[in-house]
Every structure is written in C-alpha cells, then in structure tokens.
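Visitor: Any chance you can model this:
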Amino acid sequence: MKVSVYDTYVPIESGKLMHFDILVEENTTVDKVYSYGDTYLKNKGIDNYRLTIQECKFCHIEEASNHLEEEILKEGYYILEMENCNF
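Guide: Reported below is the predicted structural model:
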C-alpha cells in the first residue's frame, strides 16, 4: 500500500512545537487527514485546536510496512510521533 505522509507541527502550552506525521492511504482527502489529526490532538488533551495547511502539509508518498498497512486499514490513519508528543 502506498501512503501519503503529512508533516505536522502544532504549538503546545510549553512554547514548544509538537511534531508528528499523519500517514494515510494515498488519495485520502486533506479534510479527512485534518480530521484524523484533530482526533489525535483530542486524545492528547488538546481539544480546541483545528489543523489547517499552516500546521499540516503533504510531504511525500512511500510504501507502507506491513505493520503500518494493518494499522491504516484498521483505523484509517497512523500517527508517527516525532517530537514533544508526550507531555
């Protein structure tokens, strides 16, 4: 499965940037990508933030590993936490 990777940076209360990638099946609409990102942020306790193109941008397409493919087929997306995601 080919997946689209969206590079995402969200400011958090500490003044740092939360950096994570949203991986979705290729050709997923950007509105759906933002929806997945908003769900992730709510799960992190950030309920009043809505992603836009300012924070979340298409980066590239890659071939998914078996594990990623399973997660994306099950959930619709996969979040790859990069920086400042666990606070």
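
Visitor: drop to CA atoms for contacts and neighbour counts, all remaining ones
Guide: Will do.

Visitor: which stretches of this structure form helices?
Guide: Secondary structure of the chain (DSSP state H): helices at 30-43, 66-75.

Visitor: one more to put side by side:
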Amino acid sequence: MKVAVWDTYVTKKDGSIMHFDILAPDEISDLETIYDFGKKYLKSKNEEDSTLTSKECNFCHIEKATEEIVTSIEQKGYFIIEMEGC
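Guide: All right, here's what the predicted structure looks like:
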C-alpha cells in the first residue's frame, strides 16, 4: 500500500509546537478528510481546540506503508507518526 505523508505542525494550548505526520492512503485527495484525521489525533491528545488547516498541514511525499501502518489504516483510516512535542 502506498500512503501520502502530510507534514503537520500545530500550536498546542501551552504555546509549544506539536509536530506529527498524518499518513493516509494516497488515493485520498479530500483535504477535509486529512484534516479530520489530524483533528481526531489532536482530540486523543487533549488538544482538540488546536487549529488544523492548510497552514499547519501540508502534503510532503508518498511512501510504501509498513505492516503496522497498513493495520492502523485498515482500523482507523489513517496512521500518525509522532515527531516532536506529542
């Protein structure tokens, strides 16, 4: 499975930056769907009030998914790679 990687930087409640990647099947082109995946993740981190738009989230590249990523996408529709401040 090929996935699109969306590089995301969100300002948290405390003013620090949360950096994470949203991975979704590469055929998903609807930006609102990608943002919804990010908002679900932010809610799981108690950061649901953080802004997530094209300013914070941009397409980065396409890559081949690992088994762990494929499993998550089959269950939730997306996978998150936590980078910084998560």
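
Visitor: re earlier: mind putting the helices of structure 1 in JSON lines, mean neighbour count and distance to Met1 of structure 1 included?
Guide: Converted to JSON lines, the helices of structure 1 look like this (neighbours: other CA atoms under 10 Å; distance: least, CA to CA, whole Å):
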{"stretch": "helix 30-43", "mean neighbour count": "17", "distance to Met1 of structure 1": "17"}
{"stretch": "helix 66-75", "mean neighbour count": "14", "distance to Met1 of structure 1": "7"}
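
Visitor: Export the ones you listed to a markdown table and append columns for distance to Val3 of structure 1.
Guide: Listed next are the helices of structure 1 as a markdown table, based on distance: least, CA to CA, whole Å:
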| stretch | distance to Val3 of structure 1 |
| --- | --- |
| helix 30-43 | 12 |
| helix 66-75 | 9 |
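
Visitor: Contacts only, for the residue nearest the centre of structure 1.
Guide: With distances taken as CA atoms, centre = their mean, the residue of structure 1 nearest its centroid is Ile22 (2.4 Å). If a contact means CA atoms under 8 Å, 6 or more residues apart in numbering, then Ile22 of structure 1 has Val5, Tyr6, Asp7, Thr8, Val33, Tyr36, Gly37, Tyr77, Tyr78, Ile79, Leu80 as its contacts.
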